[in-house]
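>>> Curious how this folds, go ahead:
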Amino acid sequence: MKSIIRVGAAIAALLMLAACATKPAIPFDSSSAGEIKTIGILTPSMPDEPSAILASSVGQSFGLVGALIDAGMQEARESDLEAILNSKQFVAHDKLIDGITASLEAQGYTVRKVAVTRTERDFMKAYPSSNTEKVDAYLDLVMSGYGYIAAGIASGTPYRPIVVTQVRLVSARDSSVLMEDVVYYNRLNSSIETTNVTISPDPAYSFPDFSDLENDPNRTVEGLDVAFAKSTEAIGTLLR
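Presented below is the predicted three-dimensional model:
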């Protein structure tokens, strides 16, 4: 049952990422946004564990039995990837927050963390009504997924890092949307046109097979370090 749930979650994640590709961006306009000096980063919505997805496999052609086999293999891959990240003290939440904090501060903003309770994997339905942190805007972050992905089992489709982050800036005064976008590091379907931010994966972190990824944990973690760093840098750039 756990394996079936994992496969369902992976498919849902892929569908979510595909949907994001058609979502129009709302660019930040500093001239009309008012004075934005202090940004409160809301507790982000993030998956509890990394993904290790083989987007197309032989098992997909064999119905439920194939799906169960795929699910078991994916569960094993994700457990192994999670173990690698844990062994290197890689904490995705900290990488996201620390990276965005540095990126926003480089743009001249003062940054504060604002704790909120998340009930779903989406933007907040309502933003804090009492501005006790005295911020000018809230940054709402929804990380749809992170980890490694391969397009298929054929040669030439290696595992590469992937990070997908939906980002929205809203006014602390009236919750109006000041900016909204999606930042893709290694976008799944580059054939679909999008106005969102897309970052090509660093070719230095490409693994022909998942076993190659497992056998080189240092480079595996470095690949995600780079993916998070490039993603958070891009988010800061959106608020120039």
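
>>> use CA for all of it now, contacts and neighbours both
OK.

>>> Nearest to the spatial middle of this protein, which residue is it?
With distances taken as C-alpha atoms, centre = their mean, residue 164 lies nearest the centre of the chain, 3.1 Å away.

>>> quick one: that one from residue 142, how far?
Separation of residue 164 from residue 142 (C-alpha to C-alpha, to the nearest Å): 9 Å.

>>> Show me what the top helix by length along the chain is packed against.
In the chain, taking DSSP state H as the definition, the longest helix is helix 63-87. If you count contacts as 3 or more C-alpha pairs under 8 Å, 6 or more residues apart in numbering; DSSP states H and E, helix 63-87 packs onto helix 2-20, strand 51-54, helix 210-214, helix 217-237.

>>> Next, the second sequence, to be compared with the first:
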Amino acid sequence: MKESIAALGLLSLGACASPYVGTPYTAPAVPVTSVGIVDDTLPDEAIAYEAASTMGNFGLLGALIDAGVQDSRKDRVNEALASVNHTPEATFEAHLIGALADAGIKGAMLQGPDREKRAFLEKYPAAPAGTQALIDFNVTGYGYVNAGNQLWRPTVAADVKMIDAATGKTLMENRIVYNPVDAQAGIVTLAPNPEFVFQNREDMISQPERLAEGIDDALKQVADAAVRLMK
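All right, here's what the predicted structure looks like:
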């Protein structure tokens, strides 16, 4: 439950929060054409969170019931995704490598380490000779959210950083949120695809292939947005 709340916090980026300040891309002297991508890009499970749940308005008991309902929904959604062998991390990483290739950048996955928490790594694995930059793509949360309008849509929150492999200098850093609950100034926000809308939990779990497709579509849009920032 704590992980779900933390993930939702990155999707609920309201106007009361301080503006996010990213680092626009600074091109090195030699154009980047080869990058290493840090592994463990996605969390293990999708979220399925209702941002405007009524049970949370009824004190401690209501909050406890609400937590159970939220966890039950998340479990059912992940079971539905598992039933169709959904592999979002592999799909996302393959699309990211393809999007980079379309931009004239050769990308290769680096081996480990797994993240101890959903944050940028403090120490990066060794990259093959000739790698000019590293990409730390940290998806902090993905899945489905109901922002209070009774409809469930895909959502993704990600932090992305590009680091000069030789100097360690940050060449670009930004935050991208697909379908935020409440947008925060300074981040890159992406509107949800209207093709992937669900009425309720039963609607979601009864269509696992479409459920998975909505997540993959959202992740691909986030990857494409990140590549656009690397220019």
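
>>> TM-score for these two?
Laid over one another, the chains give 0.90 as their TM-score (TM-score structural alignment, normalised by the length of structure 2), with 227 aligned residues with a C-alpha RMSD of 2.0 Å.

>>> Now check structure 2 for the residue matching the residue nearest to the centre of structure 1.
In structure 2, residue 164 of structure 1 lines up with residue 157, judged by TM-score structural alignment.

>>> so where's the longest strand in structure 1?
Under DSSP state E, the strand in structure 1 containing the largest number of residues is strand 137-150.

>>> how much does that one stray from structure 2?
Here the mean offset of strand 137-150 of structure 1 against structure 2 after fitting is 0.5 Å, by mean C-alpha distance after the TM-score superposition for structure 1.

>>> Give the aligned range of that strand in structure 2.
Using TM-score structural alignment, the residues of structure 2 aligned to strand 137-150 of structure 1 are 133-146.

>>> what does stretch 209-221 of structure 1 give?
The aligned range for stretch 209-221 of structure 1 is 200-212, by TM-score structural alignment.

>>> Which positions in that stretch come out as buried?
For stretch 200-212 of structure 2, burial by neighbour count (16 or more other C-alpha atoms under 10 Å) applies to 204-205, 208-212.

>>> can you check stretch 2-22 of structure 2 too?
Across stretch 2-22 of structure 2, burial judged by 16+ other C-alpha under 10 Å covers 4, 7-14, 22.

>>> out of those, who's nearest residue 190 of structure 2?
For these, the closest approach to residue 190 of structure 2 (C-alpha to C-alpha) belongs to residue 11, at 11.7 Å.

>>> Is that closest one in contact with residue 159, as I believe?
No - with contact defined as C-alpha atoms under 8 Å, residue 11 of structure 2 does not reach residue 159; the gap is 11.8 Å.

>>> quick one, what contacts residue 162 of structure 1?
Contacts for residue 162 of structure 1 were tallied using C-alpha atoms under 8 Å, 6 or more residues apart in numbering; they are 145-149, 184-187, 201, 224, 227.

>>> just residue 210 of structure 2 next, same as before
Residue 210 of structure 2 neighbours (C-alpha under 8 Å, 6+ apart): residue 196.

>>> so where is the longest helix of structure 1 in structure 2?
On the basis of TM-score structural alignment, helix 63-87 of structure 1 is assigned to residues 59-83 in structure 2.

>>> buried ones in that stretch?
63, 66-67, 69-71, 73-81.

>>> gap between the counterpart of residue 46 of structure 2 in structure 1 and residue 64 of structure 1?
Using TM-score structural alignment, the equivalent of residue 46 of structure 2 in structure 1 is residue 50. In this view, residue 50 of structure 1 and residue 64 of structure 1 are 24 Å apart by C-alpha to C-alpha.

>>> And residue 39 of structure 1, by the same measure?
Using C-alpha to C-alpha, residue 39 of structure 1 is found at 48 Å from residue 64 of structure 1.

>>> thinking residue 10 of structure 1 is in contact with residue 54, fair?
No - counting by C-alpha under 8 Å, residue 10 of structure 1 stays clear of residue 54, with 9.8 Å between them.

>>> Quick check: closest non-adjacent residue to residue 10 of structure 2.
residue 157 (6.4 Å; C-alpha to C-alpha, 6 or more residues apart in numbering).

>>> I meant residue 175 of structure 1, not that one.
Using C-alpha to C-alpha, 6+ apart and skipping the chain neighbours, the partner closest in space to residue 175 of structure 1 is residue 127 (6.7 Å).

>>> do residue 201 of structure 2 as well
residue 73 (6.8 Å).

>>> shouldn't the one you found be in contact with residue 66?
No - between residue 73 of structure 2 and residue 66 there is no contact under C-alpha under 8 Å: 10.6 Å.

>>> between the contacts of residue 162 of structure 1, which is closest to residue 173 of structure 1?
Nearest to residue 173 of structure 1 among the contacts of residue 162 of structure 1 is residue 184, at 29.3 Å by C-alpha to C-alpha.

>>> gap between that closest one and residue 204 of structure 1?
From residue 184 of structure 1 to residue 204 of structure 1 the distance is 18 Å (C-alpha to C-alpha).

>>> Show me which of the two is the more surrounded one.
Per other C-alpha atoms under 10 Å, whichever of residue 184 of structure 1 and residue 204 has more neighbours is residue 184, with 26 against 10.
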